[in-house]
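Colleague: All I have is the shape, not the residue letters:
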């Protein structure tokens, strides 16, 4: 079966002229206004008439709004970003009715992302020159890397971040993204704070002798600078120009932290995907974990959710298998050598000591957990997709998530063989990687 070509977004900085910046700023405002007007009209139609409006209805309303004197300024910008805003609203409602997301909210000028999306009818790209609708000159783009050979953008998204920097994102088909040769190796990944990830086996040039990747803690590195600019911001008067300048400095400090973190995660996940055929990670309830005030900053800085997202799409691109072990699997309490489970294991105990006198394993807690995660993930390939771990195949399909249970069914666990397993098969699956 032929493999579909991967679509990738290539993001670049650009420096607009004063006229281009003014037009794009008006476009951002009009996109936000149309989105809010359409959302308010859909709310009113359902509340007063119990009638659902769809994209076609809101598109007709947009034409009527442009004819009014109150919203005549909508005609000053390209109509394509406004239509795209209505399509995004329709997609948001489809996600809500499909129980994949919350109800759409109104966009705020202070909090919403300033962006506008252009389709092929509203831009032209030729010989590295990109021109948008209603602009006399092409954008001055900093081409930090080339586009794929012969690629033609299908969608262009222009945005501006809180630090005042302009970006353009070009969505193209990238034929160079193909499945990698079979690596024939598997790795278990345990996520943490002191060590961002701990692998089931050390990797030269990536981990230390124990298999740990030290957490760079990007937020802590710039914490003094961030605190300094935030104190300056707190002293400025509301609405003053000096406050706007101070807010700009705070945004630049946050952007520096975010970019360093994202760059590190890209390098780490790319190395893991290239070197391993199967990657097994644990499912973490990050939203619940950040409620711990003493650890919230460190957990947010670790960015485990972004790490998982990168692994998911890179495994899909390059033909790797990603297995996500259920969050209730007691990977830290099980001995990776003999399978003996501890009843209690305090968080302060960083060294795992097996209670089985015949085993007596003494191993770093995180390394032991990584090996158990790998064993649980490999069990999925033996038992099928009915076990507790969630599996992401190269095609992007994921098994159905089951309700939490304290005991894992059909895969190795601390209590012995699962249903339909013999003692020997259970031991083979648990201890083959110990």
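Modeller: That came in fine, so what should we check first? These figures come from a predicted structure and were not determined experimentally.
Colleague: Please make it C-alpha for all contacts and neighbour counts, starting now.
Modeller: Will do.
Colleague: Kindly list the longest helix within this structure.
Modeller: Across the chain, the longest stretch assigned as helix under DSSP state H is helix 241-275.
Colleague: Now for the closest residue to residue 255 other than its chain neighbours, how many residues are close by?
Modeller: Spatial nearest neighbour of residue 255, excluding adjacent residues (C-alpha to C-alpha, 6 or more residues apart in numbering): residue 163 at 7.4 Å. The tally of other residues near residue 163 (other C-alpha atoms under 10 Å) stands at 16.
Colleague: so which strand or helix has residue 163?
Modeller: For residue 163, there is no host helix or strand (DSSP states H and E).
Colleague: That one and residue 248 touch, don't they?
Modeller: Yes - taking contacts as C-alpha atoms under 8 Å, residue 163 lies within contact range of residue 248: 5.3 Å.
Colleague: And here is the other one:
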């Protein structure tokens, strides 16, 4: 067994390399100091916690940097954002920003667009209680099925732009082959770089459309319900299924669950995650009768309970069971919290 240990603290600073790498002078000293702190934290995790060795971040791939706001060095006007050492830059703001700006992260996307992400210290007011609870069943045909009977169709953003993406990627491959045949570097091939941006724009449209959909849907659910119950799915394990991997990835269940989690915490709502092994689909929501796996194959979308004769839609029945189980867990959690039990 190999044991790693550090004998000396990391003393190298990005500022020491300004003479060799002129582009380091383009940003302010706080940005370089942040990089040093991030690198030191990464090495500490590697040596003390056994995480992976820090990966080298090559210039030109996911370019970004973070700077801090000190006495108004990062500020906003109606149409500009002020950054240290750069000054005012024209910018578009989707929403009004209320609060104290702590830091700004400037990033460049593969399509050539620049974004500024602001870290703001603010007060988030809790949303009013609605006395409504909801259970959510995640799916592929329908993105979600709610326990109140509502169904949200799966937008399938990747599938809709799949043909266009394939065409642009084929053209990119041709540009790559032409550049290699002419013994030119890809960075020097203008046609290849132009086509690379076109491919990036297709991906960007897919990502932005998906994020917009997930943010609006998650906020709407949080706004209108007090207790939200959802499945705790093993998405990493599920994407190993080659037949369903692309459809599951396109659905972005993990991103949707993450948004529900932090928005529920922000706005004073309760999110309950049901154990992934809970048989929500195979349990009758009317009487609790449990079917076996053989009695309810994946292809069956509805079934009649042999005990109470209730006709169950597979997805709707699952969402009702998820809600009932979620309410039990939420009640138990409050009881444990009130009595102080571990």
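Modeller: On my side now, so go ahead. Since the structure is predicted, the reported quantities are computational estimates derived from the model, not experimental observations.
Colleague: TM-score them against each other, please.
Modeller: Aligned and superposed, the two chains score 0.85 in TM-score terms (TM-score structural alignment, normalised by the length of structure 2); 322 aligned residues with a C-alpha RMSD of 2.7 Å.
Colleague: before we move on, the earlier item: list the residues that contact the residue nearest to residue 255 of structure 1.
Modeller: By C-alpha atoms under 8 Å, 6 or more residues apart in numbering, residue 163 of structure 1 lies in contact with 248-249, 251-252, 255.
Colleague: For the residue mapped onto residue 123 of structure 1 from structure 2, which non-adjacent residue is spatially closest?
Modeller: In structure 2, the residue paired with residue 123 of structure 1 according to TM-score structural alignment is residue 73. Distances taken as C-alpha to C-alpha, 6+ apart place residue 84 nearest to residue 73 of structure 2, at 5.5 Å, with adjacent residues excluded.
Colleague: Quick one: residues contacting the residue mapped onto that neighbour from structure 1.
Modeller: Applying TM-score structural alignment, one finds that residue 84 of structure 2 aligns to residue 133 in structure 1. The neighbourhood of residue 133 of structure 1, defined by C-alpha under 8 Å, 6+ apart, consists of 78, 122-123.
Colleague: which of those residues also appear as contacts in structure 2?
Modeller: Retained in structure 2 by both residues aligned by TM-score structural alignment, their matches' C-alpha atoms under 8 Å are the following of the contacts of residue 133 of structure 1: 78, 123.
Colleague: Could you save the contacts of residue 133 of structure 1 as CSV and add columns showing secondary structure?
Modeller: Below are the contacts of residue 133 of structure 1 laid out as CSV (DSSP: H, G, I helix; E, B strand; the rest coil):
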residue, secondary structure
78, coil
122, helix
123, strand
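Colleague: need the contacts of residue 133 of structure 1 in JSON lines with distance to residue 355 of structure 1, can you?
Modeller: Converted to JSON lines, the contacts of residue 133 of structure 1 look like this (distance: C-alpha to C-alpha, whole Å):
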{"residue": "78", "distance to residue 355 of structure 1": "70"}
{"residue": "122", "distance to residue 355 of structure 1": "68"}
{"residue": "123", "distance to residue 355 of structure 1": "67"}
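Colleague: which stretches of the stretch 1-150 of structure 1 form helices?
Modeller: 18-49, 55-67, 79-97 (DSSP state H, counting those that start in this stretch).
Colleague: With distance to residue 427 of structure 1 as new columns, can these be given to me in a markdown table?
Modeller: Below are these laid out as a markdown table (distance: least, C-alpha to C-alpha, whole Å):
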| stretch | distance to residue 427 of structure 1 |
| --- | --- |
| helix 18-49 | 57 |
| helix 55-67 | 57 |
| helix 79-97 | 43 |
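Colleague: Using TSV, please lay out those together with distance to residue 195 of structure 1 and mean neighbour count.
Modeller: Below are the helices of the stretch 1-150 of structure 1 laid out as TSV (distance: least, C-alpha to C-alpha, whole Å; neighbours: other C-alpha atoms under 10 Å):
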stretch	distance to residue 195 of structure 1	mean neighbour count
helix 18-49	41	17
helix 55-67	48	15
helix 79-97	36	18
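Colleague: Tell me which of the ones you listed sits nearest to residue 387 of structure 1.
Modeller: Residue 387 of structure 1 lies closest to helix 79-97 among those, at 27.9 Å (C-alpha to C-alpha).
Colleague: got the angle between the closest one and helix 55-67?
Modeller: Using axes from the mean of the first three to the mean of the last three C-alpha atoms, to 10 degrees, one finds that helix 79-97 of structure 1 and helix 55-67 are set 140 degrees apart in direction.
Colleague: Report all helices and strands that helix 79-97 of structure 1 contacts.
Modeller: helix 18-49, helix 55-67, strand 114-119 (3 or more C-alpha pairs under 8 Å, 6 or more residues apart in numbering; DSSP states H and E).
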